[in-house]
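Colleague: Please find the sequence and the predicted model below.
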Amino acid sequence: MPCKFSIVLLNYNGKKYIDNLFESLINLDSNGFTYEIIFVDNDSKDDSVNYLEQKYQKLIPSLKIIKSGRNLGFAGGNNYGVKFAEGEYIIFLNNDTAVPPNWLNELSAFIDQKSDFGIISSKLVFFYDFIKLNIRTQDKVILSTNITINGEAYRIDPKFTKNVLYGEKEITCFGHTTIYIPLLQGLETSYTIEFDHVKIHDEQTDCWVLNEQEISMDKTITLDQDYISSNRLTLIQNAGSGINEKFDGYDIGFCEIDQGQYNRSVELDSCCGAAMLIRKETFDKVGGFDQRFFMYYEDTDLSYRVKRQGLKLYLCPTAIIRHIHTGSSQEWSPFFVYQIYRNKLLFIFKNFPFATFIKQFIKYLLHVVKEVFTTRQKVSLKKSKVKAIFGFLRLSPYYIGAFKSKRGVK
């Protein structure tokens, strides 16, 4: 039977994610179709390949382990993996994910319903479920950013907070602050959450609020397994992607509680490269990922090129994936900032009128000047934003040539 799906997994120093991902892949159901798994290692230094070969090669006969020999980035690494694909459909899947047994079946059924699709995006939810912790105060409460969850060190993630002032060592909480605490040890256990310190204003009014019940504000919160089972929440990471008026990419539904609000198929503006399906024929026709993006915006650029073929992008809401998110690069690190800002300029240049690009380029220059001379931001981040301009300009000969070619200019 011909191979229907080729699942391309790109890895860079992701040994710590292998067990979660491959234990889930082992349990995949396939109803009348075949699939292969192509593991592309981008020259990791953490023994990822050796670990995978020893533990999973014999368990997954269809597993192909490909070594790129150097770090080709997200775009180049995935393009390299597709060269070894035999499937009719390519699925790009991040290595910091886990899939349910019915995932491929749901995608296969969806394909049969949408003959006009160009790319199909799975629905991504955060890897761990959460407990919602509210704070009630008439003034403010100060908490440590560092806590322990069942003895495991954890730093409160700002994206899992609402109505807080986030600092390096402390967060300041106001009335109706919300903090989502991840259930790092799963659901089959009780939890002890301990803050390094808690500074309250008024012992009579300041309190934790758990499931509408007020409890005294101590450093330690203990929750039994029944409470965890009844009150766990799933947060959405991506139910499709889009571009706002500033050309910033965003995740639809990001950090919303999953209450079924994205449980229907919709047409999308762009798809997230963490979990997208595309016909191999379509991928080859549009030239694959543009490797000059390296990583970030390459999936959005691919989405726009596929749409220009007259094809549509869809969300498959029943194909649900657990995703840790920013597994390969630290969010808002200097590397992350450089790639995001440089690649946004490339994306605008390639996909929008030249006048739009010039306007946005000038805006970005002014933004960088302001950041460098008038803000107290870290020097490393300021340098990354400046470097992003020169990073774009170094690639400009290619894009100017492509721009002229597209308009018939010699």
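Modeller: Received it, and whenever you're ready, just let me know what you need. Numbering: from 1, shown residues only.
Colleague: From here on, just use CA atoms for contacts and neighbour counts.
Modeller: Noted.
Colleague: From the contact counts, what lies against the lengthiest helix in the chain?
Modeller: As far as residue count goes, and with DSSP state H defining each element, the longest helix of the chain is helix 379-406. The contact analysis (3 or more Cα pairs under 8 Å, 6 or more residues apart in numbering; DSSP states H and E) places helix 379-406 against helix 334-351, helix 354-374.
Colleague: redo that, cut-off 6 Å
Modeller: With contacts defined as 3 or more Cα pairs under 6 Å, 6 or more residues apart in numbering; DSSP states H and E, the secondary structure elements packing on helix 379-406 are helix 334-351.
Colleague: Tell me the buried residues in the longest helix of the chain?
Modeller: The neighbour-count criterion (16 or more other Cα atoms under 10 Å) identifies 381-389, 391-392, 399, 403 as the buried residues of helix 379-406.
Colleague: likewise stretch 111-123?
Modeller: Of the residues in stretch 111-123, those buried under the neighbour-count criterion (16+ other Cα under 10 Å) are 111, 117-123.
Colleague: Let me have those in CSV, extended by distance to Arg322 and secondary structure.
Modeller: Written out in CSV, the entries for the buried residues of stretch 111-123 read as follows (distance: Cα to Cα, whole Å; DSSP: H, G, I helix; E, B strand; the rest coil):
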residue, distance to Arg322, secondary structure
Ile111, 21, helix
Phe117, 24, strand
Gly118, 23, strand
Ile119, 20, strand
Ile120, 17, strand
Ser121, 13, strand
Ser122, 10, strand
Lys123, 9, strand
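Colleague: nearest to Gly175, of those residues?
Modeller: Proximity of those to Gly175 was ranked by Cα to Cα; the top entry is Lys123 with 32.6 Å.
Colleague: this is the other structure I want to compare:
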Amino acid sequence: MKKVAIVILNWNGVAMMRRFLPSVIKHSSDVADIIVADNDSKDDSLALLKAEFPTVHTIILDKNYGFAGGYNRALEQVDYEYYMLLNSDVEVTEGWMERLVDFMDANPEVAACQPKLRAEHSRDMFEYAGASGGYIDRYGYPFCRGRVFDTVEKDQGQYDDPCEVMWATGAALMIRREDYWRVGGLDARFFAHCEEIDLCWRLCNLGRKIYCVPQSVVYHVGGGTLPKGNPMKTFLNFRNNLTMLYKNLPEAELAHVMRVRRVLDYVAAFKSLLLDRNLGEFKAVVNGRKAFKVWRKDFDADRRQIQALRTSATDAMRKPYSILWQYYIHGCRTYRNIKE
């Protein structure tokens, strides 16, 4: 029996699957079974799979449960040693899966890992969503080796060392089944955005490790479900990021970080309104904060459990600095230039 299940969560992605599934089948079938979990698509996704990709297994969900909920429901039906959560808009390359499996087999302390992500449309550039592994700063802002805010680097091999990171991208996330369910899987309440960072943080809290393995390379389109600049994406990012912080921050830091984030979030909101003339983005930030305040109490039990199981009073992989300060004040536009 194969030890890896590649699970592609699909929602109305017929064009992406027709374009990218052939590479997944070609470069993965020897070592992994390929499964498409359909999130109640209304296009011809299932007909395409039946007609053109008969070797691909399917799981059919009765409605759109979002990224987090969809994966949880699908993976409940999948019994393999490793899960590979793979977006439908990813082109994989020869040997990508073998390199990840070999790394995981050799490093049992590692719960999850990711390949190096390059941009499909500009193939010598890193891809925004995951690049060569991710971190968050003291106040919860995510960035990557290869991408800090909107500055995306050309891949010149500068981040080709396998490296422990704080989070691995949900676009191509390999994770042990045991570890995935040890922390309860993705938080389905998030629906989409920040859910893989929250998952990885919870694993880090248990002393498990997350890695990027850049010898494995894939190409990602990105932005397929909610493109950058969409107010709903902004709303989800702010609401979910604050929720992630509330769940996972060490007790000694929670009050301070949340106070600073309140200031920074409203600065971002008024920048959108006054400088960018974008009322939709302003409302999305404000409404994201309001939504977090309304449902915060629903996560009290989660926070108590996470903190009780924490193996350290501090976060070893969360960066101690502000990436905003590094980027805008010090002018550190790339990960290599950040002043630790």
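Modeller: Now that the structure is in, tell me what you want to look at. In this text the structure is predicted, and so the values were computed from the model without any measurement.
Colleague: any idea which residue sits dead centre in the first structure?
Modeller: For the first structure, His325 is the residue whose C-alpha lies nearest the centre (Cα atoms, centre = their mean; 4.2 Å).
Colleague: what do we get in the second structure for that one?
Modeller: Matched to the second structure by TM-score structural alignment, His325 of the first structure sits across from Gly222.
Colleague: Its match and Asp79 of the second structure, how far apart?
Modeller: Using Cα to Cα, to the nearest Å, Gly222 of the second structure is found at 28 Å from Asp79 of the second structure.
Colleague: Contact partners for the corresponding residue of the second structure for Tyr296 of the first structure?
Modeller: In the second structure, the position corresponding to Tyr296 of the first structure is occupied by His193, as judged by TM-score structural alignment. Listed by Cα atoms under 6 Å, 6 or more residues apart in numbering, the contact partners of His193 of the second structure are Asn237.
Colleague: is it true that His193 of the second structure lies in a strand?
Modeller: No. When DSSP: H, G, I helix; E, B strand; the rest coil is applied, His193 of the second structure is found to be coil, with no strand at that position.
Colleague: mind checking how far it is from Trp181 of the second structure?
Modeller: When distances are taken as Cα to Cα, His193 of the second structure and Trp181 of the second structure turn out to be 20 Å apart.
Colleague: residues touching Glu164 of the second structure, list them.
Modeller: Applying Cα under 6 Å, 6+ apart, we find Glu164 of the second structure in contact with 210-211.
Colleague: neighbours around the counterpart of Met258 of the second structure in the first structure, how many?
Modeller: Structural alignment (TM-score structural alignment) places Met258 of the second structure against Ile358 in the first structure. Neighbourhood size, Ile358 of the first structure [other Cα atoms under 10 Å]: 14.
Colleague: does Ala131 of the second structure sit in a helix, a strand or a coil?
Modeller: Local secondary structure at Ala131 of the second structure is given as coil here, using three-state DSSP.
Colleague: Could you find the closest non-adjacent residue to it?
Modeller: For Ala131 of the second structure, the nearest residue in space outside its immediate sequence neighbours is Leu117; the separation is 4.8 Å by Cα to Cα, 6 or more residues apart in numbering.
Colleague: Now check the first structure for the residue matching the one you found.
Modeller: In the first structure, the residue matched to Leu117 of the second structure (TM-score structural alignment) is Leu124.
Colleague: looking at it, that match is touching Thr234, isn't it?
Modeller: No. Applying Cα atoms under 6 Å as the test, Leu124 of the first structure and Thr234 come out as separate, 10.6 Å apart.
Colleague: Those two: which has the busier surroundings?
Modeller: Remark: of Leu124 of the first structure and Thr234, Leu124 carries more neighbours, 28 against 19, as counted by other Cα under 10 Å.
Colleague: Next, the contact list for that one, please.
Modeller: Neighbours of Leu124 of the first structure in contact, by Cα under 6 Å, 6+ apart: 237-238, 320-322.
Colleague: residues in contact with Asn12 of the second structure?
Modeller: Contact criterion Cα under 6 Å, 6+ apart gives 41, 43 as the residues in contact with Asn12 of the second structure.
Colleague: quick one: it from Gly140 of the second structure, how far?
Modeller: The spacing between Asn12 of the second structure and Gly140 of the second structure, counted by Cα to Cα, is 32 Å.
Colleague: Also Arg18 of the second structure?
Modeller: The gap separating Arg18 of the second structure from Gly140 of the second structure is 37 Å, by Cα to Cα.
Colleague: just Glu127 of the second structure next, same as before
Modeller: Going from Glu127 of the second structure to Gly140 of the second structure by Cα to Cα gives 20 Å.
Colleague: With neighbour numbers in mind, choose between the two.
Modeller: Comparing Glu127 of the second structure with Gly140 by neighbour count (other Cα under 10 Å), the higher total belongs to Glu127, at 28 against 21.
Colleague: Enumerate every residue touching that one.
Modeller: 117-119.
Colleague: what residue of the first structure takes the place of Glu164 of the second structure?
Modeller: Aligned against the first structure by TM-score structural alignment, Glu164 of the second structure finds its counterpart in Glu267.
Colleague: any idea how far Lys271 of the second structure is from Glu94 of the second structure?
Modeller: Counting by Cα to Cα, the gap from Glu94 of the second structure to Lys271 of the second structure is 45 Å.
Colleague: Equivalent analysis for Glu195 of the second structure, please.
Modeller: Glu195 of the second structure sits 26 Å away from Lys271 of the second structure, going by Cα to Cα.
Colleague: before we move on, what about Ala32 of the second structure?
Modeller: Taking Cα to Cα as the criterion, Ala32 of the second structure is separated from Lys271 of the second structure by 47 Å.
Colleague: repeat for Val101 of the second structure
Modeller: For Val101 of the second structure, the distance to Lys271 of the second structure - Cα to Cα - is 45 Å.
Colleague: ok, those two, which is more surrounded?
Modeller: A side-by-side neighbour count of Val101 of the second structure and Lys271, using other Cα under 10 Å, places Val101 first with 18 against 15.
Colleague: wait, is the more buried one part of a helix?
Modeller: Yes. Residue state for Val101 of the second structure (three-state DSSP) corresponds to a helix.
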